[in-house]
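Trainee: Got a predicted model here, sequence first, then my questions.
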Amino acid sequence: MTEQKNTNTNYINVLITLFLLGAFVIGGVIFYFKSIKKNKVKIIGISCWSSDPEFHRSIEGFKQGLLENGYVEEKNVKFIIKNPEASIDKQREIIDSFIQAKVDLIYSLTTPGTLVAKTLTANMKNPIPIVFSICTYPVESNLIASLESSENNLVGTRNYVPFSQQYYTFERVFPHIKTLGIIRRKGEPNSTYQFAEVKSHLKKRGIKVVDIAAVDLSDIKQQLKTKIASVDALFSTCDTLTHEGGDQIIAEFSVQYQKPSFACNKGGIIHGNLIGDIADFKAIGKISGEKAALILKGSQPSWMKTESPRDNYIIINKKTASALGIVFTPEIHDIAKEIITD
């Protein structure tokens, strides 16, 4: 009887040992594969929308935000960068290629480009996270539910500076405006929402608005020829048409007809507009990079806020000021983050 009891005890001990050993092995395997998954090189697909140098500065800032949070290019993160050259059809092809490549995250620039990315990834069982930038009105454009939470697979930064702030900066240089010409792309969401904001603000100030809603660059030229005599100054809005050459046309008309202009894009001031209180694309790109790093570490886009520029960025063009006979005050010089001299 004692011998039988000892045999049973030994059997049970063997079973316990085998169970513990099995649990240890399984735990080790799970830890190993989790470690591989955690440490694998992340792949990010980037669609820069166009060849605008400012868009490339956005990508520089995005990479910097990732780097400062532990993601080093070619070490633990790789980038697939593609350019649709402002074509919706090419953007669809690019986003499809990112989906087929099973990238870990997509970085998309501009509202039109990001709307495509949102639509195509929404059909996925597990939508790829999208971090965006240079989307002025992401809520109004139906990219996200609110700035507090997207309620979907998107989060990012908007290049939004309140028009009241932009106009105040311009007014300090060129006051007493009675009529302002607003140049924008006809039908583009950002353009439509910004125009509504501009009209609302200027109506309170008793300032008349002349709407120059163009379909392409040729249309901008044609409309400016017929309407510029009726305005005191010009404003270049934050849309893709101004990015794609509109700013330069506006600047040329501004100098030729001696009508000061201000812009909400840095490229506008570089190309010859007088002044701008703008969003620095590299700075907001860096914020987007910080958000991408959190997502790659396990956060969900809907957990995070979509942000606006954290700092004011005033840029002035002294060459244009000289051509217009305008002298910037020492105060404007002091607050300017960047001065264009040639």
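Mentor: Ah, there it is. Numbering: from 1, shown residues only.
Trainee: going forward, measure contacts and count neighbours with C-alpha atoms only.
Mentor: Will do.
Trainee: Just the helices from the stretch 1-150 of the chain, written as ranges.
Mentor: For the stretch 1-150 of the chain, the helices defined by DSSP state H, counting those that start in this stretch cover 2-39, 53-67, 88-100, 111-121.
Trainee: Out of those, which gets nearest to K266?
Mentor: helix 53-67 (7.7 Å; Cα to Cα).
Trainee: what sits up against the closest one?
Mentor: Residues from elsewhere that reach helix 53-67 (Cα atoms under 8 Å, 6 or more residues apart in numbering): 48-49, 72-73, 109, 133, 266-267, 281-290, 292-293.
Trainee: Now that helix: buried residues?
Mentor: Buried residues in helix 53-67, counted by 16 or more other Cα atoms under 10 Å: 54-67.
Trainee: just stretch 208-221 next, same as before
Mentor: Quick answer for stretch 208-221 (16+ other Cα under 10 Å): 209-214, 216-217, 220.
Trainee: With stretch 192-209 instead?
Mentor: Going by 16+ other Cα under 10 Å, stretch 192-209 has these buried residues: 192, 194-195, 198-199, 202, 209.
Trainee: And the contacts of that stretch?
Mentor: So stretch 192-209 is contacted by 137, 140, 163-164, 177-182, 186, 237-238 (Cα under 8 Å, 6+ apart).
Trainee: let's go with 7 Å and repeat that
Mentor: Contacts with stretch 192-209, where a contact means Cα atoms under 7 Å, 6 or more residues apart in numbering, come from 163-164, 178-181.
Trainee: got it, and stretch 144-158?
Mentor: 127-139, 284, 288, 301-308.
Trainee: Can you say which of these are buried?
Mentor: For these, buried by 16+ other Cα under 10 Å: 127-138, 284, 288, 301-302, 304-308.
Trainee: Just the ones of those in strands?
Mentor: 130-133 (DSSP state E).
Trainee: JSON lines for those, including distance to G22?
Mentor: Listed next are these as JSON lines, based on distance: Cα to Cα, whole Å:
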{"residue": "I130", "distance to G22": "41"}
{"residue": "V131", "distance to G22": "42"}
{"residue": "F132", "distance to G22": "46"}
{"residue": "S133", "distance to G22": "49"}
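Trainee: what about A214, distance to T240?
Mentor: 12 Å (Cα to Cα, to the nearest Å).
Trainee: quick revisit: now the buried residues of helix 53-67 in JSON lines, with distance to L18?
Mentor: Shown next, in JSON lines, are these (distance: Cα to Cα, whole Å):
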{"residue": "E54", "distance to L18": "63"}
{"residue": "F55", "distance to L18": "60"}
{"residue": "H56", "distance to L18": "59"}
{"residue": "R57", "distance to L18": "59"}
{"residue": "S58", "distance to L18": "57"}
{"residue": "I59", "distance to L18": "54"}
{"residue": "E60", "distance to L18": "55"}
{"residue": "G61", "distance to L18": "54"}
{"residue": "F62", "distance to L18": "51"}
{"residue": "K63", "distance to L18": "49"}
{"residue": "Q64", "distance to L18": "50"}
{"residue": "G65", "distance to L18": "49"}
{"residue": "L66", "distance to L18": "45"}
{"residue": "L67", "distance to L18": "46"}
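Trainee: structure B:
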Amino acid sequence: MKKSLAIVLMGVLLLLSACGGGSKETSGEKKEKEVKIGITQIVEHPSLDAAREGFIAALKDAGYEEGKNLKLDYQNAQGDMNTNLSIAQKLVSDKNDLILAIATPSAQAVLKNTKEIPVLFTAITDPVGAQLVKSIEKPGGNSTGTSDTHPDAIKNTIAAIKKFVPNAKKVGIIYNNGEPNSVVNVKNAKKAIEAEGLEAVETTITAGSEVKQAAESLVGRVDVLYIPKDNTVVAALESVITVANAKDIPTFVGEGDSVKRGAFASYGLNYHDLGYSTGKMAVEILKGKKPSEIPVGFPEKLELVINKKAAAEEGITLTEDLIKDAKIVGE
């Protein structure tokens, strides 16, 4: 009886062992390692959002997809510098395989906290001046990415002021002088304004809540407004547009997404494409390439974007000749 029971138990154990082994074999191939990518973005606005979406699209096209082999941790500082620093520290301590930093403050905060994790940046005005890389061609260190500074963007946008508002003399500029990218943009804009025989009138802000008041302070003092690629102001762009429309002040901006939101015109770039280019860099890094081996990328093309509704609101008469080469929105 005991011998028979022992035989039965051995049979059960063998059966269980076989079932266990079978489950491993039928579970399919060895699971692909999950890639962890942290994303930090300084503030929410359409251009930066589009860059992030383009980045994720490039990863997906290369076979990296959330829920399968990719884990994304997206954090937004909503313009708060203390939050921005905390996000950077968290993404580094979580030991992500790669971190994407969208806009200059985000990239600077991450690089203060890691020299080991590969860092990609996008929507950056001056990567060298912001000390994110040693040079454009040879970044060095653990970071590289894409800049949104096309050499002709500001110059062409300022030249468009003379084209669409020929009687303009003074150009109002609103920006946050605490953003290094804005300081560079405004410096370049002032050079272009002076080259066109115009005068720049600056007003600075420190928070989005001050933007509308800044716009109102320029009423009666300027003929047009120019809003650079300033994250704080662009995040509160509707405040500027409300004043501009009420007072018939044509508003030129630093990127095309702001035209879609109601500003009049810009020579802009496609931020989704910029983010997509950054995503392709991420794929290279995940496959073994070092950030120091990848030169910083730039937008390949610009397009004149005009908002027809804004033109009517801000007192600009458009002719077929004026808009023949433009992309028209707001119809």
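Mentor: Here it is on my side, so go on. It should be emphasised that the depicted structure is a prediction, and the values quoted were computed from it without experimental measurement.
Trainee: okay, and stretch 218-225 of the second structure goes to which residues in the first structure?
Mentor: Under the alignment (TM-score structural alignment), stretch 218-225 of the second structure falls on residues 227-234 in the first structure.
Trainee: which helix is the longest one in the second structure?
Mentor: In the second structure, taking DSSP state H as the definition, the longest helix is helix 2-26.
Trainee: Count the neighbours of the aligned residue in the first structure for A246 of the second structure for me.
Mentor: Taking TM-score structural alignment for the superposition, A246 of the second structure sits opposite Q256 in the first structure. Residues near Q256 of the first structure, counting by other Cα atoms under 10 Å, number 11.
Trainee: Same question for Q91 of the first structure.
Mentor: Neighbours of Q91 of the first structure using other Cα under 10 Å come to 25.
Trainee: so who does it touch?
Mentor: 84, 113, 116.
Trainee: hmm, back to that, switch the helices of the stretch 1-150 of the first structure over to TSV; also include distance to S261 of the first structure.
Mentor: As requested, the helices of the stretch 1-150 of the first structure are exported to TSV (distance: least, Cα to Cα, whole Å):
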stretch	distance to S261 of the first structure
helix 2-39	51
helix 53-67	20
helix 88-100	30
helix 111-121	24
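Trainee: Just tell me which of those ends up closest to Q248 of the first structure.
Mentor: Using Cα to Cα, those put helix 53-67 closest to Q248 of the first structure, at 14.0 Å.
Trainee: For that closest one, what is the distance to the chain centroid?
Mentor: For helix 53-67 of the first structure, the separation from the chain centroid amounts to 10 Å (computed by Cα atoms, centre = their mean, to the nearest Å).
Trainee: How about stretch 260-277 of the second structure?
Mentor: 10 Å.
Trainee: H271 of the first structure matches what in the second structure?
Mentor: Using TM-score structural alignment, H271 of the first structure sits opposite R261 in the second structure.
Trainee: cool, S164 of the first structure as well?
Mentor: So S164 of the first structure corresponds to K155, using TM-score structural alignment.
Trainee: tell me the contacts of that match?
Mentor: A192.
Trainee: isn't there a strand covering it?
Mentor: No: judged by DSSP: H, G, I helix; E, B strand; the rest coil, K155 of the second structure forms no part of a strand; its state is helix.
Trainee: For E290 of the first structure, what is the corresponding residue in the second structure?
Mentor: Aligning on TM-score structural alignment places E290 of the first structure opposite K280 in the second structure.
Trainee: Now, the buried residues of stretch 192-209 of the first structure that are in helices?
Mentor: 192, 194-195, 198-199, 202.
Trainee: Need the max-distance pair from those residues.
Mentor: Spanning the widest gap among those are T192 and L202, at 15.6 Å by Cα to Cα.
Trainee: Distance-wise, check the residue nearest the centre of the second structure relative to I42 of the second structure.
Mentor: By Cα atoms, centre = their mean, the mean C-alpha position of the second structure lies nearest to L48, the distance being 3.1 Å. L48 of the second structure is 9 Å from I42 of the second structure, where distance means Cα to Cα.
Trainee: so what's in contact with those two at the same time?
Mentor: What both L48 of the second structure and I42 touch, as defined by Cα under 7 Å, 6+ apart, is the set I102.
Trainee: Wasn't G268 of the first structure part of a strand?
Mentor: No: assigned with three-state DSSP, G268 of the first structure falls outside any strand and is helix.
Trainee: wouldn't it be in contact with G245 here?
Mentor: No: the pair G268 of the first structure / G245 is not scored as a contact, 9.1 Å apart, by Cα atoms under 7 Å.
Trainee: From the chain's centroid, how far away is stretch 222-234 of the first structure?
Mentor: 31 Å.
Trainee: Run through who's touching it.
Mentor: If you take Cα under 7 Å, 6+ apart as the criterion, stretch 222-234 of the first structure is touched by 177-182, 212, 259-262.
Trainee: Buried residues of it, list them for me.
Mentor: 224, 228, 231-234.
Trainee: Name the nearest of the contacts of stretch 192-209 of the first structure relative to I16 of the first structure.
Mentor: For these, the nearest to I16 of the first structure is F163 (72.2 Å; Cα to Cα).
Trainee: For M304 of the first structure, see how far away the closest one is.
Mentor: Taking Cα to Cα, one finds F163 of the first structure at 26 Å from M304 of the first structure.
Trainee: How about N152 of the first structure?
Mentor: 11 Å.
Trainee: And L180 of the first structure, by the same measure?
Mentor: For L180 of the first structure relative to M304 of the first structure (Cα to Cα), the value is 38 Å.
Trainee: Also H243 of the first structure?
Mentor: Taken as Cα to Cα, the span from H243 of the first structure to M304 of the first structure is 28 Å.
Trainee: just to revisit the earlier point, out of the buried residues of stretch 208-221 of the first structure, which one sits closest to A23 of the first structure?
Mentor: Nearest to A23 of the first structure among those, with distances taken as Cα to Cα, is D216, at 67.0 Å.
Trainee: what's the counterpart of that closest one in the second structure?
Mentor: Checking TM-score structural alignment: D216 of the first structure goes with A207.
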